[in-house]
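Trainee: Sequence and predicted structure are below.
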Amino acid sequence: MFTERSGLIVWFSDLKAATKQLERYGSVHFISKRLHYAALYIHASKLEETVKQLQKLPFVKKVERSYRNEIKTEYSSNMPDKTRFYTL
């Protein structure tokens, strides 16, 4: 049902050009005006060719891959729950 997506962090120098042109390559999740980066989600099958196209843009400084989908999100607790000791 859901397509496999990969996240990219795109560092740029021109905010106006980035907001207009990055939407062509995938869905823009967040743009930081102060730190000049954008979080972008693209199809995982087109990851390599999209990175190459983004690096060719004149306003792009650096493109980094996000490892968010590779981080384990299921946690197991081997220690007992201590919240009952701290309640009023």
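Mentor: Done, it's in.
Trainee: only C-alpha atoms for contact and neighbour calcs from this point on.
Mentor: Fine.
Trainee: Mind listing residues that contact stretch 66-75?
Mentor: Applying CA atoms under 8 Å, 6 or more residues apart in numbering, the external contacts of stretch 66-75 come out as 6, 7, 8, 9.
Trainee: here's the one I want to compare it with:
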Amino acid sequence: MFAERTGYIVWFSDTKAARGLDKYGTLHYVSRKMQYAVLYMNADVAEEAVKNLQKLPYVRKIERSYRNEIKTEYEKDTQDKARFYNL
């Protein structure tokens, strides 16, 4: 149904040139101060796109985002103590 998506953090040296990153995937966020961008792309073309991104002169480093692997289902191990403090 939906294609598997992968996120990458792209560190760059030129903010103006970083606007061209959207042709490699969906540009989600760009930080001008820290000079990085969050880029999402389909997992099946991600490996080839990363190789092409590394060839760009303004790209310093590319890191894979581990957001998909973080546990988002939480369990409540302790009782809710807030109800005991109500008057």
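Mentor: Structure's in. What do you need? Note that the coordinates shown come from a computational prediction; the quantities given were computed from them, not determined experimentally.
Trainee: TM value for the aligned chains?
Mentor: Here the TM-score for the pair of chains, by TM-score structural alignment, normalised by the length of the second structure, is 0.92; 87 aligned residues with a CA RMSD of 1.3 Å.
Trainee: circling back to that earlier point, so of the contacts of stretch 66-75 of the first structure, which ones are in strands?
Mentor: Those of the contacts of stretch 66-75 of the first structure mapping onto strands are 6, 7, 8, 9, per DSSP state E.
Trainee: from those, which is closest to residue 46 of the first structure?
Mentor: Nearest to residue 46 of the first structure out of those is residue 6 (CA to CA; 9.2 Å).
Trainee: what sits against the closest one?
Mentor: So residue 6 of the first structure contacts 41, 42, 43, 44, 47, 65, 66, 69 (CA under 8 Å, 6+ apart).
Trainee: do that again at 7 Å, thanks
Mentor: Applying CA atoms under 7 Å, 6 or more residues apart in numbering to residue 6 of the first structure gives the contacts 41, 42, 43, 44.
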